[in-house]
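1. My questions are about this predicted structure, shown below with the sequence.
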Amino acid sequence: METLLKILAELRPDVDFEENKELVDSGELDSFDIVSLVGELCDEYDIEIGADEIVPENFNSVEAIWALVQRLQED
């Protein structure tokens, strides 16, 4: 998860990802951020994130993002 936090910090250094549990709902991450993040996650973790996975529930918190990564790595 340390690598994920680093990716997020590089993407949006102004956001406290460990505290905020509504990243999408609060507007901290917008659609451009999500597209950038998806690309970074796919490259870093060698996963494919399909369009059906790009929903707020999967990106609202660092824990949700990490759960998504882990689930896709298992597939």
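-> Perfect, I can see it now. Keep in mind the model is a prediction, meaning the values are calculated, not measured.
2. CA only for contacts and neighbour counts going forward, please
-> Will do.
3. Now do the helix ranked longest in the chain: distance to the chain's middle.
-> As assigned by DSSP state H, the longest helix anywhere in the chain is helix 31-45. With C-alpha atoms, centre = their mean, to the nearest Å as the basis, helix 31-45 stands 7 Å off its chain's centre.
4. this is the comparison structure:
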Amino acid sequence: MEELLKILEELKPDVDFKNETGLIDNAILDSFDIVQLITTLKETFDIDITPADIVPENFNSAESLWAMVEKLQ
């Protein structure tokens, strides 16, 4: 989880990822951020993120992102 938080903080340093639960719903992450994040997650955690995984529920918070990463590992 710490590695994920580092990735997110590099992407958007001004966001409180530990507490934010509306990264998609509140338009904190845009489509370019999502593409960049998916690429980084694939490389860092050696996972395959399919189009079926790219849903707001998986990207709205650091916790939901981490749950997706763990599920795909």
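-> Ah, there it is. Nothing here was measured: the structure is a model prediction, and the numbers come from that model.
5. Have a look at how far, on average, the longest helix of structure 1 is from structure 2.
-> Compared with structure 2 after the fit, helix 31-45 of structure 1 shows a mean deviation of 0.4 Å (mean C-alpha distance after the TM-score superposition for structure 1).
6. what about the helices in structure 1?
-> Under DSSP H, structure 1 gives helices at 2-11, 31-45, 56-59, 62-74.
7. Between helix 62-74 and the longest one, find me the angle.
-> Okay, so that is helix 31-45 of structure 1. With axes from the mean of the first three to the mean of the last three C-alpha atoms, to 10 degrees applied, the angle from helix 31-45 of structure 1 to helix 62-74 works out at 40 degrees.
8. What is the burial count for the nearest residue to Trp66 of structure 2 once chain neighbours are set aside?
-> Leaving aside its chain neighbours, Trp66 of structure 2 sits nearest to Met1 (6.3 Å; criterion: C-alpha to C-alpha, 6 or more residues apart in numbering). Residues contacting Met1 of structure 2 under the criterion other C-alpha atoms under 10 Å number 13.
9. Was I right to think Met1 of structure 2 contacts Leu65?
-> No - counting by C-alpha atoms under 8 Å, Met1 of structure 2 stays clear of Leu65, with 9.2 Å between them.
10. Stretch 28-36 of structure 1 aligns to what range in structure 2?
-> Using TM-score structural alignment, the residues of structure 2 aligned to stretch 28-36 of structure 1 are 28-36.
11. Check the gap between the residue nearest to Trp66 of structure 2 and Ala52 of structure 2 for me.
-> Met1 of structure 2 sits 22 Å away from Ala52 of structure 2, going by C-alpha to C-alpha, to the nearest Å.
12. Lovely, talk soon.
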